[in-house]
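Peer 1: below are the sequence and a predicted model for it; my questions follow.
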Amino acid sequence: MWPQRELLDRLAIELPIVQAPMAGANDATLAIAASRGGALGSIPCAMLAPERIEREVTRFREHATGPLNLNFFCHLPSPPDPNAEAAWRERLAPFYREAGLDPEDAAPAAQRTPFDDVQCVLVERLRPEVVSFHFGLPDAPLLARVKATGATVMASATTVAEGRWLATNGADIIISQGLEAGGHRGAFLEDTRADTVADAMARQPGTFALVPQLVDAIDRPVIAAGGIGDARGVAAAFALGACGVQLGTYYLATPESLISDIHRAALAEARDDNSVVTRLFSGRPARSLVNRVIRALGPLSPAAPPFPTAGGALAPLKQAAEAQGRGDFSSLWAGQAAALAPHGDAETLTRRLGDETLARLQALASR
């Protein structure tokens, strides 16, 4: 009944839907619910210790029977830059003084570990059916070990050039991440340094411009991601040649996600025009709902130090503001279609989206 079955048959899933792995926003609970609904469940691993990854995979296997996607980052860590971090604290000092805090109390940033031998050993032992990567691919020897487990490898591309590179270097499926997508941009060929990031982001295509060009450019299945919030978007992705969709913001408001009540409240007020690509929260471009610090400093301020260190100096401010019920310094990740995100549990929403998309596709075919 689906116009394109490659993703369904290759991954042995019921619906051509991938629940996006969202570091800090989901664990096995959401992956289990999405899987039970017929989608590919995903667990983000970049911020998890090996023991935690193992526990989450065990929990998924105990409560779901579908395939599992483990997601990892492939960024090149930036060397510590004490001068940049000191300048960042100085830039934030007025906010610290207002909150009665000492800028020298900034906490270490949350670690995001790039894929390495330790994580590869985990993959070899846990044998997830799918392994996906953000910010490119790991070095060839590590990737070869992943593929030797039999896992399907997926990776995100934000441009046609990145999609071609991923296809040439071993990715089995390409995730076409348009500029509308929430959370971190998967860009890895684009220059996203502080002094060039605005130009790089200004040139990146949206989902429905990128998908058909990627489909034409590579001999790999393409998954559409970004700005898809209901059956209309899924049907449109198929019309442009995608074999499925990846949804993140769609699941953020579900009870299975890990986001805060403040983040949930912000999502409830989301509009088409109140999210921006910003580097303030990590040092790397990511789409968030606009809040006080973004308005005050500008979303792509060069003052923020390189990924992933920017968040450390914001942590005390975030904690103080959230204690008062405000998200002034919080990373409120969301895509441009956040206002379309429905309410309900992830399993029900997944199955409903599949049913509604099929009905829409059938109606279009009968015209």
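Peer 2: It's in. Numbers count the residues shown, from 1 in each chain.
Peer 1: C-alpha from now on. contacts and neighbour counts both.
Peer 2: Noted.
Peer 1: and the helix or strand C120 falls within, what's buried?
Peer 2: For C120, the host element (DSSP states H and E) is helix 117-126. For helix 117-126, a neighbour-count test (16 or more other Cα atoms under 10 Å) marks Q119, C120, L122, V123, E124 as buried.
Peer 1: which one of these is nearest to R220?
Peer 2: V123 (23.1 Å; Cα to Cα).
Peer 1: ok, and the closest non-adjacent residue to the closest one?
Peer 2: In space, and not counting its chain neighbours, V123 is closest to V146: 6.8 Å by Cα to Cα, 6 or more residues apart in numbering.
Peer 1: ok, and here's another one to check against it:
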Amino acid sequence: MALLGLDVPIVLGPFGGMSSVALTAAVSDAGGLGSYGLYGYPPARIAETARLLREATDRPFALNLWMPVGDEAGPGTVDTRAAQRAVAPLYEELGVPAPAGTPERFVPDVAEQLDAVLAARPAVLSCVFGMPPVAVVEAARSRGIRIVGAATTVAEAIAVTAAGADAVVASGFEAGGHRVSFMKPAEQSLVGTFALLPQVVDAVDIPVIAAGGIADRRGVAAAFALGAAGVQVGTAFLGTRQSAASAAHRAALRGLAADDTVLTRAVTGRLARGIRNRLVAHVEAADAIAPFPAQSWVVGALRAEANRRGDGDLQSLWAGQSAALTRFDDAAEVFAELAAGLPR
């Protein structure tokens, strides 16, 4: 992966809203590509995050953004009352006020975020849910910024390549967090990593990074045997002390079986893989989920308070199907285990 300036072709999965400077820097310092997810970050916070990352590491790192796919709900365009009523008992239980009124925005403007990333000049801009506009791709290239796109199907990988990506992440449904599909509904784009990977390798002429279900040297070896140029790993790193995951979240990952995670829209309104806890069960039973990103706003204060209290039952516990393979609590140990599976 010399194209991305890496000594070791291991990429940290970008945790939207759960990234930490310490973990990003640890992976970059080890010779891989540390990634920092900027979901929900306004421009000023993006600039500050890039500054902190450069203080923490002199190695390449990636900044990650979510692209709009056109189904995003805006304030005033969606009725969230049913979703709010559904979670009101949980807010009352914690004794915190539920969100009221209508915010000016549910999330920052993507164009403003892209401008901030271009100004920050990371080594890599990684994108999920599609690719940036052509003008942004050209602007990134003129600044020496590489672009990595993500795909959950072969058709998406071809589209990402055509849009100017330098590399593509083939993301299988085993992966934790959001399913980043953008051409068809996520429920119609559920392809496993080791079925998706070789088909993407055959379909595109840019490096392919395998993601989903990879947590140890065996997964790395399998990915490279199927043609991967690199691997992207999230859950195994999420369980380390350098991550921004809460102690309750990290504890929940230990000993988790492969069939203990679920795909749900309960937390954000978009399909994502995580541990089924009381928050997920309550929202799904109520059958009142607001569209993305309104649902994130509906449950956001609840999740934040649960996180503050160390209550894993009411947090978003993102996790992939490989969580049971997570054995280390230090990022350097995870990195060394993964690197042991690389071709010699």
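Peer 2: Alright, I've got the coordinates. Please read these numbers as outputs of a predicted model, since none were measured by experiment.
Peer 1: just give the TM-score of the two.
Peer 2: Comparison of the two superposed chains (TM-score structural alignment, normalised by the length of structure 2) gives a TM-score of 0.90, and 342 aligned residues with a Cα RMSD of 2.6 Å.
Peer 1: still on that earlier bit, the equivalent of the residue nearest to V123 of structure 1 over in structure 2: what's it in contact with?
Peer 2: Mapped onto structure 2 by TM-score structural alignment, V146 of structure 1 lines up with A140. Contacts for A140 of structure 2 (Cα atoms under 8 Å, 6 or more residues apart in numbering) come out as L118, R146, I147.
Peer 1: cool, R303 of structure 2 as well?
Peer 2: Per Cα under 8 Å, 6+ apart, neighbours of R303 of structure 2: L314, Q315, S316.
Peer 1: need the counterpart of it in structure 1.
Peer 2: Here R303 of structure 2 is matched to K318 in structure 1, going by TM-score structural alignment.
Peer 1: on that earlier part again, filter the contacts of R303 of structure 2 by whether they're kept in structure 1.
Peer 2: Contacts conserved in structure 1 for the contacts of R303 of structure 2, counting by both residues aligned by TM-score structural alignment, their matches' Cα atoms under 8 Å: L314, Q315.
Peer 1: mind listing the strands for the stretch 51-200 of structure 1?
Peer 2: Ranges of strands within the stretch 51-200 of structure 1 are 68-73, 130-134, 152-157, 173-177, 183-184, based on DSSP state E, counting those that start in this stretch.
Peer 1: report the inter-axis angle for the first one versus strand 152-157.
Peer 2: Just to be clear, that refers to strand 68-73 of structure 1. Angle, strand 68-73 of structure 1 to strand 152-157, by axes from the mean of the first three to the mean of the last three Cα atoms, to 10 degrees: 40 degrees.
Peer 1: next, the buried residues of strand 68-73 of structure 1.
Peer 2: Neighbour-count burial for strand 68-73 of structure 1 flags L68, N69, L70, N71, F72, F73 (criterion: 16+ other Cα under 10 Å).
Peer 1: show me what contacts the closest residue to K147 of structure 1 other than its chain neighbours?
Peer 2: Of all residues not flanking K147 of structure 1 in the chain, V153 sits nearest, at 7.2 Å (Cα to Cα, 6+ apart). By Cα under 8 Å, 6+ apart, the residues touching V153 of structure 1 are V130, V131, S132, F133, K147, G170, A171, D172, I173.
Peer 1: what of E187 of structure 2?
Peer 2: L271.
Peer 1: same check on the one 4 residues further on?
Peer 2: By Cα under 8 Å, 6+ apart, the contact list for V191 of structure 2 reads T152, T153, G172, F173.
Peer 1: what's the answer for D330 of structure 2, then?
Peer 2: D330 of structure 2 is in contact with T240, R241, Q242, counting by Cα under 8 Å, 6+ apart.
Peer 1: tell me the counterpart of the first one in structure 1.
Peer 2: In the superposition onto structure 1, T240 of structure 2 corresponds to T254 when matched by TM-score structural alignment.
Peer 1: could you report the neighbour count for that match?
Peer 2: 20 (other Cα atoms under 10 Å).
Peer 1: so how far is V211 of structure 1 from it?
Peer 2: 27 Å (Cα to Cα, to the nearest Å).
Peer 1: cool, and L240 of structure 1?
Peer 2: L240 of structure 1 is 7 Å from V211 of structure 1, by Cα to Cα.
Peer 1: between those two, which one's more packed in?
Peer 2: Each of L240 of structure 1 and V211 has its neighbours counted (other Cα under 10 Å); V211 has more, 28 against 16.
Peer 1: that one pairs with which position in structure 2?
Peer 2: So V211 of structure 1 corresponds to L197, using TM-score structural alignment.
Peer 1: list the contacts for that match?
Peer 2: Neighbours of L197 of structure 2 in contact, by Cα under 8 Å, 6+ apart: A170, V208, A210, A223, L226, G227, A228.
Peer 1: restricted to helices, list the residues you listed.
Peer 2: Here DSSP state H is the test, and these give A223 as lying in helices.
Peer 1: out of the contacts of L197 of structure 2, which are shared with structure 1?
Peer 2: Shared with structure 1, among the contacts of L197 of structure 2: A170, V208, A210, A223, L226, G227, A228 (both residues aligned by TM-score structural alignment, their matches' Cα under 8 Å).
Peer 1: ok, now how distant is the counterpart of A151 of structure 2 in structure 1 from V197 of structure 1?
Peer 2: Matched by TM-score structural alignment, A151 of structure 2 corresponds to A157 in structure 1. A157 of structure 1 sits 17 Å away from V197 of structure 1, going by Cα to Cα.
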